[in-house]
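Student: sequence-free structure coming up:
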């Protein structure tokens, strides 16, 4: 398995993976799968900020992807990102999510990011919660009934991982570019 930056040419495969999770899962609160073109626009917005948008592939087959986006667009949040990770049906449990998300975290640390937040859809999402815990994220809380999808109220689980000393010292980089992109 290799981890590499996602490109425009990968968007059909990523749209298939993400579309599956939109239609059948609770890890995202979207209800209509975006097109490959829309996903590419989102990817380009992430990459323009210098943030990682990576995929995992094996023998030319895309198995999953992960990226980090700005947590919020207010200036004080410029050292905090929110991660996202999605794995293709049938590829779960093979280390795909762990490999892709680990690479995203490493890239964020290199950029001087201090906090990575995971906002996990569904308090019963054992796979994502376990993945984040295994990568050093700590549980910060549960927001009950934050979304309504597939005929039921869905919780969110907040998890967080400090990077580069977290809040223990002042930042040594300018942080994310949050406007003007």
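Tutor: That came through fine. Source: prediction; values computed, not measured. Numbering: from 1, shown residues only.
Student: contacts and neighbour counts: CA atoms only from here.
Tutor: Will do.
Student: Name the surrounding residues that touch the helix or strand containing residue 64.
Tutor: Here residue 64, judged by DSSP states H and E, is contained in strand 61-70. Identification of contacts with strand 61-70 by CA atoms under 8 Å, 6 or more residues apart in numbering yields 10, 13-14, 17, 46, 51-57, 77-78, 80-88, 91, 96-97, 100-101, 104, 108, 176, 178.
Student: Determine which residue lies closest to the centroid of the chain.
Tutor: By CA atoms, centre = their mean, the chain has its centre lying nearest to residue 84, at 1.3 Å.
Student: gap between it and residue 38?
Tutor: Separation of residue 84 from residue 38 (CA to CA, to the nearest Å) stands at 16 Å.
Student: alright, now check it against this:
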């Protein structure tokens, strides 16, 4: 073999190289969740149960428990949303749930938003939050409460602040997961019907 056959290939100058193929845009639609979405919702949620402190659940949620909660949310007329890719993949979900079961709390809910790991950092959380707020307003809800872990959730806290949530308190060392104590940040937003 000739020596030049072993020589490293030279790169073309930038102006002569083919441009990289454009990345497909991150596309999704937001719609009401249906019961057949729940296995995908469970998969997203259980990822966080096993790998993070954003939820204080320590055991994966069962489909039976998820169906029960979903049914209760729907019975109350509260929003339960999913974000779906053009190919039908569930990318994330959001819903509200009664803050407390006593009747006087009926206009106050706790919200939850979870994204699939590959869908974070692309604006999907903000889109779900905006839609959840509007749908909650339409359902007659007046107060939104967010309970956020005090460690590892800086992006969530920043997003809630950007949507007008105010920090209303902190609770320290109320959860114990992954061999460490965790606290929560409480945030609240008042909403009213438009018009």
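Tutor: Thanks, I have the structure now. Only a predicted model underlies this, so the values are computations on that prediction, with no experimental measurement involved.
Student: now what about the TM-score between them?
Tutor: Comparison of the two superposed chains (TM-score structural alignment, normalised by the length of the first structure) gives a TM-score of 0.87, and 165 aligned residues with a CA RMSD of 1.3 Å.
Student: ok, of the contacts of strand 61-70 of the first structure, which come out buried?
Tutor: Among the contacts of strand 61-70 of the first structure, those buried by neighbour count (16 or more other CA atoms under 10 Å) are 13-14, 17, 46, 51-57, 77-78, 80-88, 96-97, 100-101, 104, 108, 176.
Student: Can you tell me the SS state at residue 140 of the first structure?
Tutor: strand (DSSP: H, G, I helix; E, B strand; the rest coil).
Student: same check, this time on the one 3 residues further on
Tutor: Per three-state DSSP, the secondary structure class of residue 143 of the first structure is strand.
Student: Give the burial count for the aligned partner of residue 66 of the first structure in the second structure, as a bare number.
Tutor: Mapped onto the second structure by TM-score structural alignment, residue 66 of the first structure lines up with residue 94. Residues within reach of residue 94 of the second structure, counting by other CA atoms under 10 Å, total 23.
Student: Give the closest residue to residue 94 of the second structure in space, chain neighbours not counted.
Tutor: Nearest residue to residue 94 of the second structure, sequence neighbours excluded (CA to CA, 6 or more residues apart in numbering): residue 113, at 4.3 Å.
Student: And residue 21 of the first structure, what's its match in the second structure?
Tutor: So, by TM-score structural alignment, residue 21 of the first structure is matched to residue 48.
Student: Ignore what I typed, I meant residue 145 of the first structure.
Tutor: So residue 145 of the first structure corresponds to residue 173, using TM-score structural alignment.
Student: And the helices in the second structure, which stretches?
Tutor: 38-51, 63-76, 124-138, 154-162 (DSSP state H).
Student: on average, how far is the last one from the matching bit in the first structure?
Tutor: Helix 154-162 of the second structure differs from its equivalent in the first structure by a mean of 1.3 Å after superposition (mean CA distance after the TM-score superposition for the first structure).
Student: In the first structure, what stretch matches that helix?
Tutor: Taking TM-score structural alignment, helix 154-162 of the second structure hits residues 126-134 over in the first structure.
Student: And for the third one?
Tutor: Here helix 124-138 of the second structure aligns to the first structure at residues 96-110, judged by TM-score structural alignment.
Student: on that earlier part again, was I right about the residue nearest to the centre of the first structure contacting residue 116?
Tutor: No - using CA atoms under 8 Å, residue 84 of the first structure is not in contact with residue 116; the gap is 10.3 Å.
Student: got the contact list for residue 78 of the second structure?
Tutor: Residue 78 of the second structure neighbours (CA under 8 Å, 6+ apart): 95, 96, 97, 135, 136, 139.
Student: Among these, name the buried ones.
Tutor: 95, 96, 97, 135, 136.
Student: From residue 100 of the first structure, how far out is residue 8 of the first structure?
Tutor: Counting by CA to CA - residue 8 of the first structure and residue 100 of the first structure are separated by 18 Å.
Student: ok, now residue 27 of the first structure?
Tutor: Distance from residue 27 of the first structure to residue 100 of the first structure, by CA to CA: 17 Å.
Student: With residue 84 of the first structure instead?
Tutor: Per CA to CA, residue 84 of the first structure is found 10 Å from residue 100 of the first structure.
Student: Would you agree residue 176 of the second structure is in contact with residue 184?
Tutor: No - Residue 176 of the second structure is not in contact with residue 184 according to CA under 8 Å; the separation is 11.5 Å.
Student: So these two - more neighbours on which side?
Tutor: More neighbours surround residue 184 than the other of residue 176 of the second structure and residue 184, with 20 against 14 (other CA under 10 Å).
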